[in-house]
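In: Please find the sequence and the predicted model below.
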Amino acid sequence: MRTTRSYLALALAFVLVLTGQSMALARTAPGPDGQIVLCTGTGPVAVLVDDQGQPIGPSHICPDCALSLFQALAETAPEIAAPTSWLRAHPIEFTLVFHSPAPRPAVARGPPQAA
């Protein structure tokens, strides 16, 4: 049992090292600047291109959102926990006090000196 856990820990560490590098590359990869739609005999095909118009290949799946694909493939919806207790809201009493500022004297500006 102990050797099985050791092998499992090593395998998980190895997978983490390999996928961590791929995640870093996918996060820093430049995105496409546009796409070119080619009309072929089997239907339209969109090709992603860079700023020079060269094809860049398929885009990577965002590693931050990749785990949400597991939820999309799940057979049942996630169970949302129901509230275990209710708290009564208490009203807040307050009064509004308005202060009017002292009137400021009017300050007019004359024309420029060197016009």
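Out: Happy to help now that I have it. Numbers count the residues shown, from 1 in each chain.

In: Going by C-alpha atoms from here, please, whenever you check contacts or count neighbours.
Out: Fine.

In: List the buried residues for the longest helix anywhere in the chain?
Out: The single longest helix within the chain, with elements called by DSSP state H, is helix 2-28. Buried residues in helix 2-28, defined by neighbour count with 16 or more other CA atoms under 10 Å: Met23, Ala26.

In: Next up, a structure to set beside the first:
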Amino acid sequence: MRPYLGFALCLMLAITSHSAAVARGAPGPAGQMVLCTGTGPVTVLVDAQGQPTGAVHICPDYALALFAALDSPAALPLYFANSTLLHTIEIKPEIEIFERPAFQARAPPLAS
């Protein structure tokens, strides 16, 4: 079983590394063209000569970052309180007014 597994992994690495190299070296689209069809607008990516380029390749360097979107939960769970008893809090505002200290003049610093 182990030799077959090793051979399968080597074959998969050879095939995927070639497609990753092609995706890195492929030129990106120069622009896009919006076609109004009977079913709605369709966006077609075009090159510098106006020829359709086809689908955009996913960047192989950041393809694994797509798995981070699957890690987060869709919604946070809701927690409800079990108690219906409400406690009231009485707030008594207390204002204290402090007197400002009187201004005191001081002499300039002494020259040494």
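Out: Nice, thanks for sending it over. No experiment lies behind these values; they were computed from the predicted model shown.

In: whereabouts in the second structure does the helix or strand that the longest helix of the first structure is followed by align?
Out: Sequence-wise, the next helix or strand downstream of helix 2-28 of the first structure (DSSP states H and E) is strand 34-40. Using TM-score structural alignment, strand 34-40 of the first structure lines up with residues 31-37 of the second structure.

In: That stretch vs the first structure, average distance?
Out: Its aligned residues in the first structure lie a mean 0.7 Å from stretch 31-37 of the second structure after superposition (mean CA distance after the TM-score superposition for the first structure).

In: what comes into contact with that stretch?
Out: Residues outside stretch 31-37 of the second structure that contact it (CA atoms under 8 Å, 6 or more residues apart in numbering): Pro41, Val42, Thr43, Val44, Leu45, Val46, Asp47, Ala48.

In: what's the neighbour count on the closest residue to the fifth one other than its chain neighbours?
Out: For Leu45 of the second structure, the nearest residue in space outside its immediate sequence neighbours is Gln32; the separation is 4.3 Å by CA to CA, 6 or more residues apart in numbering. When neighbours are defined as other CA atoms under 10 Å, Gln32 of the second structure has 14 of them.

In: what's the spacing between Gln32 of the second structure and Gln51 of the second structure?
Out: 10 Å (CA to CA, to the nearest Å).
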